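> let me see the structure of the following:
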Amino acid sequence: MVRLHVKKGDDDLFLFDTPVDISVHQITRSIVDIHNGRLKIGRMAAEMENLANHGIHLPPNMVGLMDDQIAELKLKDEFAQTHTPSGGVESRKDEFFRRNGQAPLQNMAKILTVTAEEARNAVHKNLVKEGVSLTPELVKEQWMKLKGAVMIVYPMGLPLHDPLEVEMSAYSAWNLDAGYGGFRDVMDEDKTALWWAGKELKSDRQLKEYIGGNDKTRLTVKMAEKGKGGPAREPVFTEEQKKAMMAHAFRRQQELEKLEEDDDDHYLNSKWADSSALKMCFQGIKDIQIRPS
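Got it, this is the predicted structure:
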């Protein structure tokens, strides 16, 4: 299997393993699925933590309003009574006035927060350093786990206006308004190109046409939008390598300076610097050594 180190710009995203005799189109589809799925997991994890802390989302006409404004407008959250968490509620007001403040009890809230953290870690970019690759199936499995945790705490489901309910309704990256946080990074499979070694990998060709038949290879590929030109090429040296080289050069410079200081008068002890060496040579006493009595 060829291991692809997938990046977007300068950001490390994930590792992906693929056979060498597969089309670039299939690889791109899988990579885009993983990328968008990771974004979805991140959005869901954040909303689940908000759900655990502050309860369900307020209706759109009540979002951002304070209690006195709600009372003045005679608005009512009709979902507060029909969508309550298992075991009861605990009052924890949302300082951003987005959720109704009727949070689940501690044991139920923990189910949401722990599952969210586990899912986030399962697709985290730190897995690149650990050498763990991702698959579309693994990412979708995390989505199923998040959805299952919400159903445990809210068996009746969430209101249709809750962003988390919309995320759970379908495993698709495009099921929310484009202005929702995180959607600026979503990639469209038909508009995404993979770049390697400064050239675009054409979707109608197989990977082996670019790298040969060796399937024990690791490549760094970058996602970019088609028609926008290629992304910046990878630097020859990493930041860690640059720092190590600079530190080595600095130490070497210090060593040379110290040698120069030590050798300023060192030549005076050399035989060639002895002013009486020529006279002693003619007298035949050049190699006579005087031993202490």
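> from here on, contacts and neighbour counts on C-alpha atoms
OK.
> which parts of the protein are strands?
Assigned by DSSP state E, the chain shows strands spanning 2-8, 11-18, 89-91, 102-104, 192-196, 199-201, 218-225.
> tell me the helices and strands packed up against the second one.
Yep, that's strand 11-18 we're talking about. strand 2-8, helix 24-54, helix 127-130 (3 or more CA pairs under 8 Å, 6 or more residues apart in numbering; DSSP states H and E).
> quick one: the ones you listed as CSV, columns for distance to Ile290 and mean neighbour count too.
Formatted as CSV, those follow (distance: least, CA to CA, whole Å; neighbours: other CA atoms under 10 Å):
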stretch, distance to Ile290, mean neighbour count
strand 2-8, 73, 19
helix 24-54, 83, 22
helix 127-130, 67, 14
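> apart from its neighbours in sequence, what residue is nearest the most centrally placed residue in the chain?
Centroid-nearest residue in the chain, with CA atoms, centre = their mean: Lys125, separated by 3.2 Å. Distance criterion CA to CA, 6 or more residues apart in numbering; nearest residue to Lys125, sequence neighbours excluded, is Leu13 at 5.2 Å.
> next, count neighbours for Ser86.
Number of residues near Ser86 (other CA atoms under 10 Å) recorded here: 16.
> how about Thr192?
Thr192: 19 surrounding residues under other CA under 10 Å.
> quick one: it and Thr28 touch, right?
Yes - Thr192 lies in contact with Thr28 (CA atoms under 8 Å); the separation is 7.5 Å.
> thinking again about what came up before, got JSON lines for the helices and strands packed on strand 11-18, with distance to Lys76 too?
What follows is the helices and strands packed on strand 11-18, written out as JSON lines (distance: least, CA to CA, whole Å):
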{"stretch": "strand 2-8", "distance to Lys76": "45"}
{"stretch": "helix 24-54", "distance to Lys76": "17"}
{"stretch": "helix 127-130", "distance to Lys76": "45"}
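> nearest to Pro60, of these?
helix 24-54 (16.0 Å; CA to CA).
> so that closest one versus strand 192-196, what angle?
Note on geometry: by axes from the mean of the first three to the mean of the last three CA atoms, to 10 degrees, helix 24-54 and strand 192-196 are set 110 degrees apart in direction.
> to compare with the earlier structure, here is another sequence to fold:
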Amino acid sequence: MVRLVIKRADVAQFLIEVPGSTSIDELITLVCEIYNGYLKIGRICAEIDELSKHGVTLPPNMQGLTEDQIVDLKLKDEWGDKCIPSGGYIECKDEIGRRNGRGFYRLKQNEFGVDLLLFVQRATGFSSLEIMPTEADISHGYEDASQEVILIEDATLWFSGKEMLRGKLISDYVGRNEKTKIVAKLSKRGAGAPAREPVMDEKQQRALMAHYYRKQEEWKKLEANDEDSYLDSAWAEPGQLKRQFHGLTNIKWGPR
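The predicted model follows:
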């Protein structure tokens, strides 16, 4: 089984194992299904907390409107009266006007929201900070979510700077060794070859810069102490070893 680390941009998304005889078409289909499902789970996680706090979303023609505007336009949320939490709800207004403001009771929020979040976090590897957007990012996030989805017919895989062409097999690129592990990048058709990854990541780069900064400071201190005062020391005299060998080190010339 050939192991493939699938990346999107510079971020590793998941690892899959397929036989070397698998066609590129089958591989792209499998990768797209997993990747798009991964995005869907992430969006569901991001909405669970908002659902428990502010209830279900309003119809598109009512989102972002004030209460006075809704009354003037005679708009009504028909599904809001049908989609009521079974244990009742509490009024919690959505500041961005996306939801109807009927949040779950705290007990229901803990049972449905927190427990389900923890379950999905363990399954997908998301942390709570990664999946919980701020209120300002929620509406913008949904606009970008559709752009992240990659259709099967528009998907391409790149390996070693070359596109893995449809109609070929994985073995055409990695050989017949079934113990091979490669890194393949998922991209959209027409986007060109993915950018080359840096040799080291940001953390390693900061550590390397800190190391060279310390070395530079050490060299500055050595240059500041670069004096010839040590030449006055006894051990620096060229004839000291010879006199010590002949026993002439303690001879003094002069009156006592």
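> superposed, how do the two chains score by TM?
The TM-score (TM-score structural alignment, normalised by the length of structure 2) is 0.75; 235 aligned residues with a CA RMSD of 3.2 Å.
> ok, back up a step: how many other residues sit next to the residue nearest to Lys125 of structure 1?
So Leu13 of structure 1, with other CA under 10 Å, has 21 neighbours.
> against Lys140 of structure 1, how distant is it?
Leu13 of structure 1 sits 17 Å away from Lys140 of structure 1, taking CA to CA, to the nearest Å as the criterion.
> count of residues packed around Ser23 of structure 1?
The burial count assigned to Ser23 of structure 1 is 18, neighbours taken as other CA under 10 Å.
> so who does it touch?
Contact partners of Ser23 of structure 1, counting by CA atoms under 8 Å, 6 or more residues apart in numbering, are 203-207.
> ok, of these, which one's closest to Glu260 of structure 1?
Glu260 of structure 1 lies nearest to Leu207 out of the contacts of Ser23 of structure 1, by CA to CA, at 56.1 Å.
> check contacts around the counterpart of that closest one in structure 2.
Alignment note: Leu207 of structure 1 maps to Ile170 in structure 2; criterion TM-score structural alignment. Taking CA under 8 Å, 6+ apart, we find Ile170 of structure 2 in contact with 20-24.
> likewise for Leu268 of structure 1?
By CA under 8 Å, 6+ apart, the residues touching Leu268 of structure 1 are Asp274.
> hang on, the earlier thing: distance to Arg120 of structure 1 added to the strands of structure 1, as CSV?
As requested, the strands of structure 1 are exported to CSV (distance: least, CA to CA, whole Å):
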stretch, distance to Arg120 of structure 1
strand 2-8, 18
strand 11-18, 13
strand 89-91, 26
strand 102-104, 21
strand 192-196, 24
strand 199-201, 30
strand 218-225, 22
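> of those strands, flag the one that's most buried.
Comparing the strands of structure 1 by mean neighbour count (mean count of other CA atoms under 10 Å), strand 102-104 ranks first with a mean of 25.
> ok so, going back, can you list the contacts of Ile170 of structure 2 in JSON lines and add distance to Pro238 of structure 2?
Shown next, in JSON lines, are the contacts of Ile170 of structure 2 (distance: CA to CA, whole Å):
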{"residue": "Gly20", "distance to Pro238 of structure 2": "74"}
{"residue": "Ser21", "distance to Pro238 of structure 2": "77"}
{"residue": "Thr22", "distance to Pro238 of structure 2": "78"}
{"residue": "Ser23", "distance to Pro238 of structure 2": "79"}
{"residue": "Ile24", "distance to Pro238 of structure 2": "77"}
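> Val150 of structure 1 and Glu141 of structure 1, how far apart?
Note on Val150 of structure 1: its distance to Glu141 of structure 1, by CA to CA, is 15 Å.
> out of those two, which sits in the more crowded spot?
Neighbours were tallied for Val150 of structure 1 and for Glu141 using other CA under 10 Å; the higher tally belongs to Val150 (25 against 13).
> find the nearest non-adjacent residue to that one, please.
Nearest to Val150 of structure 1 is Leu112, by CA to CA, 6+ apart, at 6.7 Å.
> do Ile182 of structure 2 as well
Using CA to CA, 6+ apart, the closest residue to Ile182 of structure 2 is Leu4 (5.1 Å).
> give the contact list for the residue mapped onto that neighbour from structure 1.
Under the alignment (TM-score structural alignment), Leu4 of structure 2 maps onto Leu4 of structure 1. With contact taken as CA under 8 Å, 6+ apart, Leu4 of structure 1 is in contact with 15-18, 218-221.
> and stretch 61-80 of structure 2, what's buried?
62, 64, 70, 80 (16 or more other CA atoms under 10 Å).
> equivalent analysis for stretch 99-117 of structure 1, please.
For stretch 99-117 of structure 1, burial by neighbour count (16+ other CA under 10 Å) applies to 99-105, 108-117.
> in structure 2, what stretch matches stretch 233-242 of structure 1?
With TM-score structural alignment as the criterion, stretch 233-242 of structure 1 aligns to 196-205.
> and the matching stretch, end to end?
First-to-last residue span, stretch 196-205 of structure 2, CA to CA: 16 Å.
> buried ones in it?
Under 16+ other CA under 10 Å, stretch 196-205 of structure 2 has no buried positions.
> need the contact partners of it.
Contact with stretch 196-205 of structure 2 is made by Asp10, as judged by CA under 8 Å, 6+ apart.
> now do stretch 282-292 of structure 1
So stretch 282-292 of structure 1 is in contact with 277, 280, going by CA under 8 Å, 6+ apart.
> starting at the chain centroid, how far to that stretch?
76 Å (CA atoms, centre = their mean, to the nearest Å).
> check stretch 57-69 of structure 1 too.
Taking CA atoms, centre = their mean, one finds stretch 57-69 of structure 1 lying 35 Å from the centre of the chain it belongs to.
> follow-up on the earlier one: quick one: closest of the helices and strands packed on strand 11-18 of structure 1 to Ser86 of structure 1.
Short answer: helix 24-54, nearest of these by CA to CA, at 12.0 Å.
> so where in structure 2 does the closest one end up aligned?
The aligned range for helix 24-54 of structure 1 is 24-54, by TM-score structural alignment.
> mean deviation, that stretch versus structure 1?
With mean CA distance after the TM-score superposition for structure 1, stretch 24-54 of structure 2 departs from structure 1 by a mean of 1.7 Å once superposed.
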